[in-house]
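Enquirer: Sequence plus predicted model, see below.
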Amino acid sequence: MVTASRTPSLSRAELRSVFDHGGSDECAGELVGIEVEAAALDPVTGAAVPYEGERGVRALLASLAAEPGAEPEYDRGALVGVRLAGGGAVSLEHGGAVEFSSPPARCVAELAGTGGRALRELAERARRFGFALVPGGQYPCTAIDEVRWVPHSRTPLMRRHFARLGEAGAWGPRVMSMTLSTQATFDFGSPADLGEKLRTLVAASTPAAALFVNAPMEAGRPCGMLSRRMHYLSRTDPWRTRVVPVTLREDFSVDLFVDWALSLPMIHRATPDGGRRSVPQVPFGTLLTEGFEDGTRPDLLDWRAHLSQMFTDVRLRETLETRAFDGPPFGAFTAVPAFWSGLTYHRPSRLAAWELLRGAGPRQHGEALDDIARRGLAARFDGRPVREVAAELLRLSADGLRARIAAGLERPAALACLDPLHEVLATEATFAERTLALWREDPTSFPERFVAAHRIP
């Protein structure tokens, strides 16, 4: 490695600048965004659609890229994404899942309208190529040896990273290629506002995940879990996944988070051709002083890329990104931003949720996550029934949405987005358990019936 000056290439102030949104106690924007990952499936067999070919996911991207105003994104010559002319983007995950990322919306109801239209248009285009787009928690009919890997340059680097971890990274390739989720993003303002929101979202992610379990199938058969995705995540790079201890601290500060991120190695770095390359496996803080193998040292783009290589239940960058939930069926996809918006953007609900959950540490969260992966709402969280904790969080979220509606910050339609979660609690049947019931009706025809029931129309 080339020896560089001992002066770090980025100052502490520059590292903090990513999270510096001004000094106001509340954030000014309060926008909300969503990312929906959908499996690309053959409508009859449920098999994963390949990247290549006239009816592959690359062909779908190419058709989108041909639209006026669209901007294709390449990874060393491979088409892997498209920025849409109307805002938002479509990209491919490692195993071929199609991800739609919305532009930020002013409220949940607006996001439900624009996001729903965009997803239906995307699904209609996929239908022209002979496949269906199906949101959820995992590819239901695919085994790991059947994965159709997308030619991302970062894919072999990620697989090598997980292999280096040994048993701690054993499930990494499955998380990369087979799991699906629906994520939401939220704004924050001052350091105090950031700490308050982050603590609450991290603490609530674990019990609330029981409302969304939706990954009970693997290779066309029940896998013994209600969320194989959550089970995999609990066994994938424990240093950068799930619940990060500093994010639950009462005295959380940006500096504590920066110190944690500096202690972890970067996995890969951008190249001029749109690809990624490996980097020395040393803490990012060491790279700041010793540099990369080519003699350069990290800049802010590298720092932002490093933050994106964290797979925590709540990812902190310029926004707060909630990542704990399995993706729900399409008819319930707006429940994710609605649930989080009610807790994030209404301070009384946020504070009440923290009071409900404070005191549970990383160990309690880890034990509960494993239990929820197996038993869903029947699990326990820090000695309490998960069902009761999740029901209280849902009540607080609904209160938060009502308060925002009364203040003119949200539309009344947002409350209906929570209806699928109220139904889960009322029937005590999670999305996963409904899928298992569908399989029990007739295992032979399950793939076709599952796709028909859950594809984006």
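Expert: Thanks, I have the structure now. Since this is a predicted model, take the numbers as computed values, not measurements.

Enquirer: contacts, neighbours, all on C-alpha from now
Expert: Noted.

Enquirer: measure the residue most central in space within the chain to Val36 for me?
Expert: Compute the mean C-alpha point of the chain, and by Cα atoms, centre = their mean the closest residue is Arg323, 3.5 Å away. Arg323 sits at a distance of 11 Å from Val36 (criterion: Cα to Cα, to the nearest Å).

Enquirer: tell me, what's touching these two both at once?
Expert: 181-183 (Cα atoms under 8 Å, 6 or more residues apart in numbering).

Enquirer: so which of the residues you listed is the most crowded?
Expert: Among those, Thr182 has the most neighbours (other Cα atoms under 10 Å), with 28 neighbours.

Enquirer: Sitting in strands, which of the shared contacts of Arg323 and Val36 do you find?
Expert: Within these, membership in strands is found for 182-183, as judged by DSSP state E.

Enquirer: Pasting the second one now:
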Amino acid sequence: MARDTVDATPIETVADLAATLEAGCKPTSDFRIGTEHEKFGFNVKDNSPIPYGGANGVEAVLEGMERLLGWERIEDAGKIIGLADDQGGGAISIEPGGQFELSGAPLDNLHQTCREANQHLAHVRQVAEPLGVGFLGIGMAPTWARADMPRMPKSRYDIMTNYMPKVGSLGLDMMYRTSTIQVNLDFETEADMVKKMRVGLALQPIATAIFANSPFTDGKPNGFKSFRAQIWTDTDTDRTGDMPFAFDDGFGFERYVEWALDVPMYFVKRGSEYHDVTGTTFRAFMNGALEGKIPDARPSLGDWNNHLSTLFPDVRLKKYIEMRGADGGPWRRICALPALWVGLLYDTGVLDQAFELVKDWTAEERAALRARVPETALQTPFRTGTVLDVAKEVLALSQEGLKRRARMSDGDLDERVHLAPVEEGLAAGMCPADILLQRYNGSWNGDLSQIFRDYAY
């Protein structure tokens, strides 16, 4: 999220809050694709993480991008923390450990998404190379200790950093040492949202396995294919997880709101100041718990939207749906992750087939997948086969969905072209982490410095 909001519109009831989500409903002709991807900045000379300040820090890269793009500067306490393209709708932001994120504009098709990603990476290289800075696409910082990670000057991150150790042992690793690719997709009606949420939640571990790309921690193999996904199993369980209640009868906008109301808040923003309100739920806030503790203690639409941005389930609901299960990776994966989900969710017939695939999976099976996939990825046992078997079914459905969309590129190819890296990986029975480990144990001879050469953008 590029900037926290300060919309003072008052909110008073659960129905008010549900209406903010329902406002996302739109006709299928208006469906768009928003892709977010993060990457780690490093010093080319020694592969160390870049700091915030200094001649070759995050600040210098952001200011170089500001000069190049002309986007609006976003500041926190006088420090640049991002850029916003108010014309196109995209934004650049920084995660707690300096992970550099593009929140892409809402685009019509995946060819545009891929062009956007390529253009962004070209712009980043144009600014970063003269500074001696490179960027790495991977799910977790492979060689840097948590203590090595810089801290970005964002007020919300200070509050989260103080709170995370109270609610899980790996929350700080999530904040400072992980990187992701995710896609934001639209829904037509409440029923459409529910079906997409259920398919997304059930299949999120499958996507995690397909894109697993974080097998190294502190300079050596960590025993997992997606340690980023493992980190999420011990990061503030109040606001994370696979949301079993989404599969209950009656799930809809109001039920999601009821869950969100009982999640403790991180902060309330008044003007430019962030007030630490950790431990107070939004429901308690609505019932007057912060009276006399913060200025203007009446909840507003801005407060609610900010709170929604601090919930981290595997699939997150706002005015759109966010698919959050994939590790960061090389540039082809930036295009492949949204392609997988667009193919599954944006054709009604294929969405129905995807729902048929998962509708009889039990809560216990879904939980077991989420627990086991971080370690064994595509080789994870499931029913009479493996996750690889399910992934191949999912890929076939996605390919069919993209074929039916028939959105053609200038070269007269439909969007299935962007699934090529997934197709290649599943044909070989390997996720990206398998390839990394193969190289680590083979041509790299255990030298992880090679990753900064071979996997830099």
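Expert: Perfect, I can see it now. Only a predicted model underlies this, so the values are computations on that prediction, with no experimental measurement involved.

Enquirer: which residues touch the residue nearest to the centre of the first structure?
Expert: Here Arg323 of the first structure is in contact with 181-184, 312-315 (criterion: Cα under 8 Å, 6+ apart).

Enquirer: returning to what we had before: using CSV, please lay out the shared contacts of Arg323 and Val36 of the first structure together with distance to Gly376 of the first structure.
Expert: Formatted as CSV, those follow (distance: Cα to Cα, whole Å):
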residue, distance to Gly376 of the first structure
Ser181, 16
Thr182, 18
Gln183, 19
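
Enquirer: Which one of the shared contacts of Arg323 and Val36 of the first structure is nearest to Ala270 of the first structure?
Expert: Nearest to Ala270 of the first structure among those: Gln183, at 24.0 Å, using Cα to Cα.

Enquirer: for the first structure, longest strand please?
Expert: strand 32-41.

Enquirer: post-alignment, the helix or strand following it versus the second structure, mean distance?
Expert: Sequence order places helix 57-65 as the next helix or strand after strand 32-41 of the first structure, per DSSP states H and E. Using mean Cα distance after the TM-score superposition for the first structure, helix 57-65 of the first structure ends up 1.2 Å from its aligned counterpart in the second structure, as a mean over the superposed pairs.

Enquirer: What is the corresponding segment of the second structure for helix 57-65 of the first structure?
Expert: Mapping helix 57-65 of the first structure onto the second structure (TM-score structural alignment) gives residues 58-66.

Enquirer: got the contact list for that stretch?
Expert: 41, 50-54, 72-73, 80-83, 98, 123-124, 127-128.

Enquirer: Buried only: go through the residues you listed for me.
Expert: 41, 50-52, 73, 80-83, 98, 124, 127-128 (16 or more other Cα atoms under 10 Å).

Enquirer: for those, which one is nearest Asn162 of the second structure?
Expert: Ranked by distance to Asn162 of the second structure (Cα to Cα), those are led by Gly98 at 17.6 Å.

Enquirer: what does the closest one align to in the first structure?
Expert: Under the alignment (TM-score structural alignment), Gly98 of the second structure maps onto Gly96.

Enquirer: if you skip the residues just before and after it, what's nearest to that match?
Expert: Nearest non-adjacent residue to Gly96 of the first structure, counting by Cα to Cα, 6 or more residues apart in numbering: Val150, 5.8 Å away.

Enquirer: what does that neighbour align to in the second structure?
Expert: Under TM-score structural alignment, Val150 of the first structure pairs with Met152 in the second structure.

Enquirer: Could you verify my assumption that that match touches Gly97?
Expert: Yes: checked against Cα atoms under 8 Å, the pair Met152 of the second structure and Gly97 is within contact range at 6.3 Å.

Enquirer: between the two, which one's more packed in?
Expert: Gly97 (28 against 23).

Enquirer: And the more buried one, how far from Pro330 of the second structure?
Expert: For Gly97 of the second structure relative to Pro330 of the second structure (Cα to Cα), the value is 19 Å.

Enquirer: And the strands in the stretch 101-250 of the second structure?
Expert: Shown for the stretch 101-250 of the second structure, the strands assigned by DSSP state E, counting those that start in this stretch span residues 133-136, 180-185, 216-217, 220-221, 240-241.

Enquirer: Could you dump the ones you listed into TSV and include distance to Asp158 of the second structure?
Expert: Formatted as TSV, these follow (distance: least, Cα to Cα, whole Å):
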stretch	distance to Asp158 of the second structure
strand 133-136	24
strand 180-185	21
strand 216-217	24
strand 220-221	29
strand 240-241	20
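
Enquirer: how about Arg239 of the second structure, what does it touch?
Expert: By Cα under 8 Å, 6+ apart, the residues touching Arg239 of the second structure are 263, 310-313.

Enquirer: Tell me which of the residues you listed fall in helices.
Expert: Here DSSP state H is the test, and the contacts of Arg239 of the second structure give no hits in helices at all.

Enquirer: quick check: the longest helix along the second structure aligns to which part of the first structure?
Expert: Ranked by residue count and defined by DSSP H, the top helix of the second structure is helix 190-211. Under TM-score structural alignment, the counterpart of helix 190-211 of the second structure in the first structure spans residues 191-212.
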